[in-house]
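# Predicted model follows, preceded by the sequence.
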Amino acid sequence: MKTPIFWNQKQSIISLLLIPFSYIWLLASFLNKKKPKKFDIPVIKIGNVVAGGAGKTPTVISLTKKLINSKINTHIILKGYKSSASKSIQVKKDLHTYKEVGDEALLCAACATTWVGKNRSESINNAINNGADLVILDDGLQDESILSNLNIIVFNGYQ
């Protein structure tokens, strides 16, 4: 997925007139910001800073395999892009379809215990209750409600 053309265009008069409102929005969001939740196990967030396929999920899978080979019980947490799951569920590749949990979750479930749900904190708690030593959040960098021990940014060299 390429970045939209308008991201690189010169600013219009309207966008300049809206700048004061952006500062009001920034102040309001700063005042409304909650303290991120800390968990009893390490949390790794993997994400990117550009729109589209930078390779987050393959990075998550590769890192997870290395951690599991090091005898670290690693669980993967996803929101489940286009999934119908509202509550946190453990993905079973033989039971769930891509419509229920998303295609990336099925890929991840092939190598590690994987949780999908709109509420990442709930998924992390489920992982902890099921013996996780560490969790990896796929596309987790935009979620400021969870404190992480390590952030990994994935870049696509073509964008």
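That came through, no problem.
# rest of the way, CA atoms for contacts and neighbours
Noted.
# List the residues that contact residue 104.
With contacts defined as Cα atoms under 8 Å, 6 or more residues apart in numbering, residue 104 is in contact with 57, 80-81.
# Which of the residues you listed fall in helices?
Cross-referencing those against helices under DSSP state H gives residue 57.
# would JSON lines of the contacts of residue 104 with neighbour count and distance to residue 14 be doable?
As requested, the contacts of residue 104 are exported to JSON lines (neighbours: other Cα atoms under 10 Å; distance: Cα to Cα, whole Å):
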{"residue": "57", "neighbour count": "21", "distance to residue 14": "38"}
{"residue": "80", "neighbour count": "24", "distance to residue 14": "36"}
{"residue": "81", "neighbour count": "18", "distance to residue 14": "33"}
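# Relative to residue 7, which of the contacts of residue 104 is nearest.
Distances from residue 7 to those, taken as Cα to Cα, are shortest for residue 81 (23.8 Å).
# separation between that closest one and residue 98?
According to Cα to Cα, to the nearest Å, residue 81 stands 9 Å off from residue 98.
# Use this one as the comparison:
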Amino acid sequence: MLRRWLERYWHQPAPGRGLADIVLLPLAFLYGGIVKLRRWLYVNGFFESKSLPVPVVVVGNVVVGGAGKTPLIIALVQDLMRRGIRVGVVARGYGRSSRECLEVRIGSTAAEVGDEPLLIHLRTQVPIFVAKSRWEAGNALLSAYPSTEIIICDDGIQHLALRREVQLCVFPPWGIGNGRLLPAGPLRESLQGAWTNTIDIVVQSVEGKNLQSLNQLTQEPVWEIRRDLSGIAHNALGQAIDLASLAVKDGPLIYAIAGIANPESFFSMLRARGVVLWGAIALKDHYDFAVKGLPKELHENSEDTVVLCTEKDAVKLWTLMPEAFAVPLEVSLSSAQVDCLLSRLLKNLYP
């Protein structure tokens, strides 16, 4: 309830000066001071930032909620691989039960390594290591795969303990809300700080808001990427279904389920394809089906019911419901955008 209320408050274009402001603005001021102090301590050498022997590309965000980092990382890895570049990925593995540094393997579970690293591995098959310390994960990856040429760090803009050559900052389609810091707004860091000079590339969906203001963060052009659902969904039983076949009257009962930061974005994309949803089940981000079980709506399904889910949820949901169909979210990058990344990488390595 509190999270939903906060999100509504964050998205108000001009929040009023009511009780919420009186409570939240001082907390945001305190939070902002802590963030600035922490970054200052790293910049001035009081805290150590460690380097890896290969270039590091950080893909992260400063806005709370789903920005689309995971499909962007998948697209970026695939494009670099097509150019013959050997890529590895490091991540924290949010929500996992284990704490040690682990390699993500085919037999790994989301509970062990996190749902997003597992999804990236299943889609790309590149080496991926998870650890609280991305530097530790990177060293473990390079020890196991010494031919790796580039490491992509998932969600690492605030992880200052690892040095990086290029930073991509991804913004969600709905923009920056009221532009305030947590908890008075959705921002993890102020967009006015000197740290924004370290952002090399700003990324936002073509349907996104605030593109003009985001252009001020970097001299590089804003990457406008297109996100769309694949027309084909698949399940753990090896079956596939065309979403177009679900856009019919008097078809099967269709439930959509999403345990992501912005479930409504998934439901809206399905509806945009003409899929008529009997039920849309929004769950908490990183929802653990193994621990919390299936939502009650899914216990009452008939044989002709179709359940659609995100790929991120599928890696956990399939253990209980292998017949659920995962709908991939796809991001396409242009050759010019990949060229831009590599050019910036070389520029920062050899200024």
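Arrived safely. Please read all numbers here as calculations on a predicted model, not as lab measurements.
# ok so, going back, can you add distance to residue 135 of structure 1 and give the contacts of residue 104 of structure 1 back as TSV?
What follows is the contacts of residue 104 of structure 1, written out as TSV (distance: Cα to Cα, whole Å):
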residue	distance to residue 135 of structure 1
57	14
80	16
81	18
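# Map residue 141 of structure 2 across to structure 1 for me.
When the structures are aligned by TM-score structural alignment, the residue of structure 1 matched to residue 141 of structure 2 is residue 127.
# so which strand or helix has that match?
Following DSSP states H and E, one finds residue 127 of structure 1 within helix 120-129.
# Find me the equivalent region of the next helix or strand after that helix in structure 2.
Remark: after helix 120-129 of structure 1, the chain's next helix or strand is strand 134-138, criterion DSSP H and E. On structure 2, the counterpart of strand 134-138 of structure 1 by TM-score structural alignment is residues 150-154.
# Kindly report the same for stretch 43-62 of structure 1.
Stretch 43-62 of structure 1 maps onto residues 56-75 of structure 2, going by TM-score structural alignment.
# what's the first-to-last distance across the matching stretch?
Criterion Cα to Cα; first-to-last residue distance in stretch 56-75 of structure 2 is 17 Å.
# who touches residue 47 of structure 2 in this structure?
Contact partners of residue 47 of structure 2, counting by Cα under 8 Å, 6+ apart, are 41, 161.
# now the match of residue 141 of structure 2: how far from residue 14 of structure 1?
Counting by Cα to Cα, the gap from residue 127 of structure 1 to residue 14 of structure 1 is 47 Å.
# Tell me which of the two has more neighbours.
Each of residue 127 of structure 1 and residue 14 had its neighbours counted (other Cα atoms under 10 Å), and the higher figure belongs to residue 127 (26 against 8).
# Was I right to think that one contacts residue 78?
No - taking contact to mean Cα atoms under 8 Å, the distance of 11.8 Å between residue 127 of structure 1 and residue 78 leaves them out of contact.
# between the two, what contacts are shared?
Contact criterion Cα under 8 Å, 6+ apart; residues shared by residue 127 of structure 1 and residue 78: residue 115.
# show me the contacts for the residue mapped onto residue 101 of structure 1 from structure 2.
Residue correspondence to structure 2 (TM-score structural alignment): residue 101 of structure 1 is matched to residue 113. Neighbouring residues of residue 113 of structure 2 by Cα under 8 Å, 6+ apart: 93-94, 96-98, 102-104, 130.
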